[in-house]
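1. Below: sequence and its predicted model.
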Amino acid sequence: MKWRNGSLRRRLVIWLLIPLLVISSLMLLEVRSNAIKSTNQAFDRALLSSALAIADRVVLIGGKIEVDVPYVALEMLTSAAEDRVFYQVSTGQGEFITGYEDLPPVPEQFLPLHEEPVFYDAVYNGEPVRIGAISRYVASVRKATRFHVLVAETMGTRTSLSEDILASAAARQILLIMLAAIIVWFGIGQGLKPLTRLEEALNRRSPTDLRPILHDVPTEVRHLVGAINQLFGRLENSLKTMQRFTADAAHQLRTPLAALRTQAELGQREKDSEKMRQIMATIAASTRQTSHLANQLLASARAAPEGLAGRPFERIDLCEITRSVTSAKVPAAIESGIDLGYEGLTEPAFILGDATLIEELLKNLVHNALIYCPDGSAVTVRLEKIDHQDAVRLTVEDNGPGIPVEHHKDVFKRFYRINDNKQEDGCGLGLSIVKEIAMRHETKVKLSEPQGHSGCIFSIRFETAAASD
């Protein structure tokens, strides 16, 4: 909705004004009720005074009630020219004596009338009136009887006074709301100035400047700035990974591609079929090596702890992955004359991790063993529980020529290769990928030598995942 995407200041002011208007409306309703109540109390006293003045002029002569209504009793009620006064005197049995006979009677809920006066609203001749009623005794030597006095007044003055009080209160409320809106409008503007300065600082940055935001900001947006800083960090890491991948690819692929181009040009000029087959074999081998290098570069980018492998971990079965990868590598091992086998757990072993990366880790360890071990060697993949720990150990062991101890600390570096190694299939990325994937899973890869024979043992410890993880 456009309103939701509008100005934050406008939205805050609107959300302030809505409850203020509701509260003000409720307050004005209370003011109206109190104004009507107060004006009625004031004017009802005048009604009562007139009724008492009339009652004082009621006498009993010869057993008959007579009334001499004084003009002053009605004059005190005429507070404004638009108001009119009516009265009625009747016996206790309701017989009309004098005044206006058709005045609205006393409502039943107030009957019978006693000494206490009652007041009620009614309509007389199409106009709203306020009526006060009292009941008194009049007595002579021989007789005593009760009579009722009703005095009514039109409500023009009362209504005008109530409306004036209400209008005055409404004007004050409207002024207060307007002042509050103005203060809040400018106050929010002042409160948002740190965000404006932050916007200006970000606009001054270059596209590659992904440093954390260190500006002072209101408490309410610190979490937002923190999230932006985390995003900047992830973007910076991703850019570094992409830049590293681009640089590595440009550097490592340049030589094999140049060799391929040279071999292809030689093939175009070569007439001898035998030499042509040799050239094609060389091209095929170079193509395989280049393809392997490209795959390793992509795997390295995926495994980078700071880059493209930012997917959340899941609960995966390490035993199933280990046995599956080992089985998939058996044909390549047979072709190389190497005995590849699996030992250890057969039941599920769950860990928290990325299945694709774990597969890549194990593939690289097995691939390294297969290409560097001579014909007739044995490679064993082993998965076993660690005693008294909620952990398992993944091991790849071979009985090949091994790695000299002085190279152990360097073999996990990118593009590092042992100088006296005769193999051409490697590219120096496999073990660095294994190390990075292990780091992604908050563990380490350990290189050691087997007891009693040559070769290498690569082992990695993984924490097992509980059923609720």
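-> In hand now; what should we look at? Values in this document were obtained by computation on a predicted structure and should not be read as measured data.

2. When you work out contacts or count neighbours from here on, use the C-alpha atoms and nothing else.
-> OK.

3. how much space is there between residue 97 and residue 75?
-> 21 Å (CA to CA, to the nearest Å).

4. out of these two, which sits in the more crowded spot?
-> residue 97 (18 against 11; other CA atoms under 10 Å).

5. Could you report the separation of that one from residue 64?
-> Taking CA to CA, one finds residue 97 at 10 Å from residue 64.

6. What ranges does this protein have for its helices?
-> Using DSSP state H, the helices of the chain run over 8-55, 71-75, 156-191, 193-203, 222-269, 273-303, 318-335, 355-372, 430-440.

7. Figure out which of those helices is closest to residue 85.
-> helix 71-75 (6.8 Å; CA to CA).

8. For that closest one, buried residues please.
-> Across helix 71-75, burial judged by 16 or more other CA atoms under 10 Å covers 73, 74.

9. got the contact list for it?
-> The contact list for helix 71-75 (CA atoms under 8 Å, 6 or more residues apart in numbering) reads 49, 50, 51, 53, 54, 85.

10. what about versus this one:
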Amino acid sequence: MTSIRSRLLLWIGLPFTLVGLLTLATSYYVLSNQITETFDDMLLNAAERLERRIYSVDGELRINMHYFSISTLGSRGDGKIFYRIRDAEGNMLAGFDGLEDPPDDLDQPLFYDTRYAGNSLRAVATTFPVVRSTHSGQIEVIVAESTEARQTMINEFLLTLSVLITIGGLLAVTIALLAIHRGLAPLRSISRSLRRRSQYDLEPIEAEVPREVSTLVASINGLMMRMRQSIHNTQQFNADVSHQLRTPISEIRALAELSSRQSTDPTARRSLDEIGRIAESAGYTVQQLLTLAKARHELVDTSAMAIADLAELCREACAESISRVYQRGQELEFEERESGCRVMADGVMVRWLIQNLIENASQHAGGAQPYRGTIYVSVARSQGSVQLQVSDDGIGVSPEHQARLTERFFRASPETPGSGLGLAIVDEIARAHGATLELDSPAGQGLTVTVTFPSA
């Protein structure tokens, strides 16, 4: 797809080029005719001057002109002059006998093109009366001039005109480029403004632009407003789903637990316990689905983010997760390797990210067997970025499964509890913060998840 600049230059340059070529062609035609008429008049004038130099002495015609003076007649010394003078009987009086005869009768002066002695000539033939002592008659005079002077003058004029047109064209293109540059400045300003924004910033564009661009800006702002409304509706829908699903699932769990305590039938109690376990799993899955919906990176409003201390967010997330970790016979260790690990973040979502990483290690580090080791959480700075690491000493993940860990509902160990959404939520939150997610699992050495945030 060509740019607007290229199109404008094409539509300015192409017509100008065509006009320039048309001007050259027209100038060549008009100039050729004009120069031909001018030189033809000079040739006819030369022939008439010859007429005045012919006189009769004792019945014989004589010419009062030397051969060398004929070159001063019409060519201004730039070309060659040939002439021929004959009487009515065809007798050669003077000049070059080999000159070609005129193509038609000489009722009036006749101009024609011919060649002589390897020269291209323009000739004029005319007749005029002459009176001898005994009788009168007609004299035929032909004067021919080589065409070099005419062609040289035309070429010089066309060269001058071509240079002027070329200079004018370059000036026009330069002015057009400047005008296009100035004219497209509002579009470039809008483009820079949009590029500087986060891909999730849907605030309206505030800029003073020409009327022709204001329609585009209004359309973009309208689109952003509709997208913001769509995001708001989606978030509202998530809240409604959360309220409508969590309440009945909690009631099912409570009713199953109460019925199990009151029942004396072992089979019924086992069934009720299973119903409670399934309801608890469903409640956890619903909660994870709602968290995933809220964490979708394209729905996150980055304008609500602020500078936060990642280490402090890790402490809060560890404090919220520590009870569940201890209940499973595990330990949780947090290390702040460097201070001042500040990032631009949504604090609530980053805590979700850390909690899901801890929960993922807690539930899946041991594979089919419960994990009884330590979960390590650390924060450090690294070359203009801040790294969060969560690792364990479990069995690790095979290489063929690592690439799929962030897929929704995928679990490397299907027999372990969970929804298969934890790392998918982590991936969405990381993308919303412009962070990168790396998974590393050497054979038998556990899984290390590294999230690299841009430093604030």
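-> Right, received. Where do you want to start? Just so it is clear, the structure is predicted and the values come from calculations on it, not from any experiment.

11. overall similarity of the pair, as a TM-score.
-> Once superposed, the chains reach a TM-score of 0.52 (TM-score structural alignment, normalised by the length of structure 2), with 284 aligned residues with a CA RMSD of 4.0 Å.

12. Alignment lookup: residue 99 of structure 2 to structure 1.
-> Under the alignment by TM-score structural alignment, residue 99 of structure 2 pairs with residue 103 in structure 1.

13. dump the residue contacts of that match.
-> So residue 103 of structure 1 contacts 86, 87, 88, 124 (CA under 8 Å, 6+ apart).

14. Translate residue 322 of structure 1 into the numbering of structure 2.
-> Residue 322 of structure 1 maps onto nothing in structure 2, by TM-score structural alignment.

15. what's the most distant pair in the contacts of residue 103 of structure 1?
-> 88 and 124 (13.0 Å).

16. who's more crowded, those two?
-> residue 88 (22 against 16).

17. Next one: whichever residue in structure 2 pairs up with that one from residue 187 of structure 2, what distance?
-> Here residue 88 of structure 1 is matched to residue 84 in structure 2, going by TM-score structural alignment. Distance, residue 84 of structure 2 to residue 187 of structure 2, by CA to CA: 76 Å.

18. Residue 119 of structure 1 against residue 129, yeah?
-> No: using CA atoms under 8 Å, residue 119 of structure 1 is not in contact with residue 129, being 10.6 Å away.

19. What distance do you get for residue 184 of structure 2 to residue 352 of structure 2?
-> 45 Å.

20. Just the buried positions in stretch 8-23 of structure 1, please.
-> Here stretch 8-23 of structure 1 shows 9, 13, 17, 20 as buried, counting by 16+ other CA under 10 Å.

21. how far is it from where the chain is centred?
-> Distance, stretch centre to chain centre, for stretch 8-23 of structure 1: 21 Å (CA atoms, centre = their mean, to the nearest Å).

22. Could you list the residues in contact with it?
-> Taking CA under 8 Å, 6+ apart as the rule, stretch 8-23 of structure 1 contacts 4, 177, 181, 184, 185, 188, 189.

23. Same list (those) but as a markdown table, adding distance to residue 431 of structure 1 and neighbour count.
-> Shown next, in a markdown table, are the contacts of stretch 8-23 of structure 1 (distance: CA to CA, whole Å; neighbours: other CA atoms under 10 Å):
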| residue | distance to residue 431 of structure 1 | neighbour count |
| --- | --- | --- |
| 4 | 52 | 8 |
| 177 | 71 | 17 |
| 181 | 66 | 18 |
| 184 | 62 | 19 |
| 185 | 62 | 16 |
| 188 | 57 | 16 |
| 189 | 57 | 14 |
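
24. Turn these into TSV, columns for distance to residue 115 of structure 1.
-> Rendered in TSV, the data for the contacts of stretch 8-23 of structure 1 read as follows (distance: CA to CA, whole Å):
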residue	distance to residue 115 of structure 1
4	65
177	49
181	55
184	58
185	60
188	63
189	66
